[in-house]
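**Student:** Need coordinates for the below:
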Amino acid sequence: MIEFELNTSTQGTALMKEMAPPPRQITCDRSHYAYDICTIHVETTLNPTTSTFFIQHPTTVDPNQTATKIRPYPRKFDGPVMSRIKELTITAGTPTPSCHVKHEDPALVFSAGGYTGNFFHDFNDGFIPLFITLNSFFHDKDAVLVISKARDWWVNKYATLLREFSKHPIVDLDNDNKTHCFPEATLGLVSHGFMTIKPELMRNPKSLHDFHAFLRKTYGANDNNVSSSSFPRPRLVLLNRSGGDGRLLLNIEEVKLEMQRVGFDVIVFEPTATTPLSKGFEVIGSSHAMVGIHGAALTHSLFLKPGSVLIQVVPLGLESVAEMCFGKVGEMGLKYMEYRVRVEESSLVEKYDREDVIIKKPSDFVNGRAWSESTMNVYLKEQNLRLDLVRFRKYLRKAYNNAKQLIGS
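**Tutor:** Below is the predicted model of the structure:
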């Protein structure tokens, strides 16, 4: 009797397996505000010339699932920029091309287009999402990076960082004419928001603090040569801007002198598109505080060691965007402060009447207008600052006290 039941059970299990649908070979998650992500769970062949991934051994699938498309860039909410991102196709319903290059590790596919070239977006649309995705989908294996818009200047600038992400050469999705075979592939990058990583959403939980440690591992070769005793006074990096794109610090020499009077050793640092990341890390990673006007260069705060102080100087009209972009750096263990300028500290008061909505109610001016028309042109490009030294000194003293504790630890 027992043997019969066991056999019946075995036969029933076999019958259920026959009736059960085959495992999904392609899964896509399109539920997120910032990104879509698709995973091919079986062997796949990439034809770069058509931007198509083919399932090598397709099973019987829902006809609606034989092909899907994705733009692998984590700004789904930004229609204009997404329209410029190359669209990729995954298909299970057409013949698979022969394989020229066979890879043992899975592919991670994304675009370095969009706003790449702006330092803030390089990290927030690129390297932070890449770090999240690798630790969410590839935590126990290496990945081959398959990249669209991997332009020479970008690859050269970030070569050291890219090698830390993957030991494999990049597959250039735009200029490679060979087919590539992978055991699996993930298309798209996961984003948790600007300057933030949410470990509770990851299979291999990591934080922004871990990302800083990753950067220190990559660029901190000289860390062992720098100790707290090397700096008898706390060291502050003052980010400078020059040129005609706005947000200049008009009294930078006076501000620098005030910083020195408070007790800081001050380094004025003006990063450019050609500044090596190793140089930026050498300057900022060995400092105890950083001050800068809102802009992409504040992304260098990722290089500050935990416990350091970041003061973001917020121009008129940029309060919400400043908080959105850099308000979460405390997740990295930084002491974050905002210095919000008053009307008298903004050059806009020289151009517009004090009763003008641009001056009196910046939020009303911005609401309902396109970013490029309002914020970009007026508050970012037309505005320069002259800080009130008496008022700013209070922030510097607080930053100094925090930095002094760090230097003594």
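
**Student:** hey, let's count contacts and neighbours off CA atoms from now on
**Tutor:** OK.

**Student:** measure the residue nearest the centre of the chain to I2 for me?
**Tutor:** Nearest to the mean C-alpha position of the chain, by C-alpha atoms, centre = their mean, lies N124 at 2.0 Å. Applying C-alpha to C-alpha, to the nearest Å, the value for N124 to I2 is 62 Å.

**Student:** can you pull out the helices in this structure?
**Tutor:** Taking DSSP state H as the test, the helices found in the chain are 2-19, 79-82, 119-122, 128-137, 152-157, 159-165, 208-219, 252-262, 277-284, 319-326, 357-360, 362-366, 389-407.

**Student:** can you put those in TSV and add distance to T186 and mean neighbour count?
**Tutor:** Output for the helices of the chain, formatted as TSV (distance: least, C-alpha to C-alpha, whole Å; neighbours: other C-alpha atoms under 10 Å):
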stretch	distance to T186	mean neighbour count
helix 2-19	27	11
helix 79-82	19	13
helix 119-122	20	19
helix 128-137	8	22
helix 152-157	21	13
helix 159-165	15	15
helix 208-219	21	18
helix 252-262	47	16
helix 277-284	28	19
helix 319-326	27	16
helix 357-360	46	18
helix 362-366	38	16
helix 389-407	42	17
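
**Student:** can you put the ones you listed in JSON lines and add distance to P72?
**Tutor:** Listed next are the helices of the chain as JSON lines, based on distance: least, C-alpha to C-alpha, whole Å:
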{"stretch": "helix 2-19", "distance to P72": "35"}
{"stretch": "helix 79-82", "distance to P72": "9"}
{"stretch": "helix 119-122", "distance to P72": "15"}
{"stretch": "helix 128-137", "distance to P72": "11"}
{"stretch": "helix 152-157", "distance to P72": "18"}
{"stretch": "helix 159-165", "distance to P72": "18"}
{"stretch": "helix 208-219", "distance to P72": "22"}
{"stretch": "helix 252-262", "distance to P72": "41"}
{"stretch": "helix 277-284", "distance to P72": "25"}
{"stretch": "helix 319-326", "distance to P72": "22"}
{"stretch": "helix 357-360", "distance to P72": "37"}
{"stretch": "helix 362-366", "distance to P72": "30"}
{"stretch": "helix 389-407", "distance to P72": "40"}
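
**Student:** Out of those, flag the one nearest N177.
**Tutor:** helix 152-157 (17.5 Å; C-alpha to C-alpha).

**Student:** residue contacts, F392?
**Tutor:** By C-alpha atoms under 8 Å, 6 or more residues apart in numbering, the residues touching F392 are Y339.

**Student:** this one as well, want them side by side:
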Amino acid sequence: MMMGSQAKFLRCFSRVEPQTLSFAIFTGCFLISMALLVLSAGYFVSFPSLGSWLSPHAAPPLPSAQVNDTNNQNVDLSRKPLCDTSDRRADICDMEGDIRIQASSSSIFFVTSSIQNTTELQDSWKIKPHPRKGDHAALSRVTEMSVGYLSTEEDLPKCDINSTVPAVIFATGGYMGNFFHEVTDLIIPLYISSHKFNGEVQFLISEMLPWWMTKYEILLKKLSHYEIINFNNDTMVRCYPRVIVGIAFHKDMGIDPARSGGVTMFDFGQFIRSSYSLERDTAIQLGADRDKRPRLLIIARSRTRRFTNVNEIAGMVEWEGFEPVVAEIKKNQSLAEFARIVNSCDAILGVHGAGLTNLIFLPTNAVVIQVVPLGGLEMFCYSDYGVPTLDMKMKYLQYSISIMESSLVDRYGITDPVVTNPKSVLAQKEGWRNWTSIYFFNQDVKLDGGRFSSFLIHARELLRR
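**Tutor:** The predicted structure follows:
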């Protein structure tokens, strides 16, 4: 191989005109002389330090040709791997360049002209692009994808479709079917990861659920102006200038502005209201006119953790100056339709559970009242719904029921440790399983009107501010 290259080089050299050859020899001698001069003067010439040379304030901008230079690309690759697997909830791969997606083999390739500078890096990753990392039950039916480098010297999958916009790849799966998980595990992370593209991004979705696509069609179309690709059924090789595999998760029902470029849950709320064309941006503000009746939505759960005295609660709500609205999304009701009902209200009341996730449709300054059932759930409830409420610039009240307001008294008796000491349940064998079964799936609530009425008074006062 070397002999052939040398022969080719000599043939090229032999075709050079004599005058050109003389000039080349003269130039070479001149350059060698200058190099020797610099070396001999090295101890007397002051060069800038490496730090100041690399400083963005000291270094001039690189010409565009240099920015795209292959060597520079390889230097960048040696410093930054394609994938970040350090987060506790989501593995994210974010790459720019020549990226080729071969869904038929669940592979994403970053094409580079040389991998010589990536030898110290991990050169491939296995990713499940759903933000419940470590939760084997949630990820058991999520397709694992391979992300890695591919050299131009290898056989490259040929592009069937070349796109000019970036792509985001993610999977549904997980705990879809629970509204809380649909929003906190997918909708908010998808918003974090894709809103910055202003619709100029394409989604490739693995484990695509038809009902989920229908339910969130409005939001998906708001975030992406392009056809959504069913990853598992795609036979094309798709090529993109940038690909993000996985969606960023910050916290349950939340966004960390320090990690999102300043975007907050308040921004998310505005996005939701805009997407569904909801009429009300701000809740009612009560003044001297006491005849105004703010609307209060009572989430009437039909199965677990339901109110057993809904009619009594509605009467109490009306007595305290609210217009009660008793509702829960119906099986065949569109999310957009229910969002309009929620947005028409100024306050929401519900036992801890997925129904309270509907607070994302409320107008700013609305009041959220979360009822905490027995089980020592106070901090858990505040984290899930209290913090998001405040982050969205709404008012929050948290009501912890008494022992006599829980249906567990009828089932176990007033002196049973299940009622008096929920922590003891966790200490038992199969503690977490039993605790979840008892306090989440086998407990209902009967609100004490005399005890709860002060919260309604407080809620009305909050609407005056």
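
**Student:** TM-score for this pair?
**Tutor:** Laid over one another, the chains give 0.87 as their TM-score (TM-score structural alignment, normalised by the length of the first structure), with 390 aligned residues with a C-alpha RMSD of 2.8 Å.

**Student:** hang on, the earlier thing: so which of the helices of the first structure comes closest to Q383 of the first structure?
**Tutor:** helix 357-360 (11.3 Å).

**Student:** The counterpart of D122 of the first structure in the second structure: what's it in contact with?
**Tutor:** Residue pairing (TM-score structural alignment): D122 of the first structure is matched to E182 of the second structure. Contact analysis of E182 of the second structure by C-alpha under 8 Å, 6+ apart lists Y175, M176.

**Student:** Check the alignment and tell me where S86 of the second structure lands in the first structure.
**Tutor:** In the first structure, S86 of the second structure lines up with S31, judged by TM-score structural alignment.

**Student:** and what of V326 of the second structure?
**Tutor:** Match for V326 of the second structure (TM-score structural alignment): V268.

**Student:** which residue packs closest to its match, ignoring adjacent ones?
**Tutor:** Distance criterion C-alpha to C-alpha, 6 or more residues apart in numbering; nearest residue to V268 of the first structure, sequence neighbours excluded, is L238 at 4.8 Å.

**Student:** Next: V183 of the second structure.
**Tutor:** Among residues not flanking V183 of the second structure along the chain, M253 sits closest, at 7.3 Å (C-alpha to C-alpha, 6+ apart).

**Student:** what residues are up against that neighbour?
**Tutor:** Counted by C-alpha under 8 Å, 6+ apart, M253 of the second structure has contacts V183, T184, I188, D384, Y385, P388.

**Student:** Check the spacing between the second one and F268 of the second structure real quick.
**Tutor:** With distances taken as C-alpha to C-alpha, T184 of the second structure is found 12 Å from F268 of the second structure.

**Student:** Likewise for E200 of the second structure?
**Tutor:** On the measure of C-alpha to C-alpha, E200 of the second structure and F268 of the second structure end up 18 Å apart.

**Student:** circling back to that earlier point, if I align to the first structure, which of the contacts of M253 of the second structure are still contacts?
**Tutor:** Counting by both residues aligned by TM-score structural alignment, their matches' C-alpha atoms under 8 Å, the first structure reproduces these contacts from those: T184, I188, D384, Y385.

**Student:** out of those residues, which one sits closest to T436 of the second structure?
**Tutor:** In terms of C-alpha to C-alpha, no member of these lies closer to T436 of the second structure than D384, at 16.1 Å.

**Student:** Run a quick neighbour tally on the equivalent of D356 of the first structure over in the second structure.
**Tutor:** Matched across to the second structure, D356 of the first structure falls on D416, judged by TM-score structural alignment. With neighbours defined by other C-alpha atoms under 10 Å, the count for D416 of the second structure comes to 13.

**Student:** Grab the nearest non-local neighbour of L316 of the first structure.
**Tutor:** V341 is the one closest to L316 of the first structure (C-alpha to C-alpha, 6+ apart), at 6.2 Å.

**Student:** quick one, what contacts the corresponding residue of the second structure for the one you found?
**Tutor:** Counting by TM-score structural alignment, V341 of the first structure lines up with I401 in the second structure. I401 of the second structure sits next to V371, V372, P373, L374, L447 when contact means C-alpha under 8 Å, 6+ apart.

**Student:** before we move on, back to that, the residue nearest to V183 of the second structure -> the first structure?
**Tutor:** Aligned partner of M253 of the second structure by TM-score structural alignment: M195.

**Student:** what's the neighbour count on E382 of the first structure?
**Tutor:** So E382 of the first structure, with other C-alpha under 10 Å, has 18 neighbours.

**Student:** What's the match for it in the second structure?
**Tutor:** That one, E382 of the first structure, aligns with N442 by TM-score structural alignment.

**Student:** excluding its backbone neighbours, what's nearest N251 of the first structure?
**Tutor:** Closest to N251 of the first structure by C-alpha to C-alpha, 6+ apart is R386, at 5.6 Å.

**Student:** After alignment, which residue of the second structure pairs with R75 of the first structure?
**Tutor:** Under TM-score structural alignment, R75 of the first structure pairs with R132 in the second structure.

**Student:** OK, contacts around that match?
**Tutor:** The neighbourhood of R132 of the second structure, defined by C-alpha under 8 Å, 6+ apart, consists of R89, A90, A138, L139, G174, D185.

**Student:** how much space between the second one and F380 of the second structure?
**Tutor:** Just to be clear, that refers to A90 of the second structure. Distance, A90 of the second structure to F380 of the second structure, using C-alpha to C-alpha: 21 Å.
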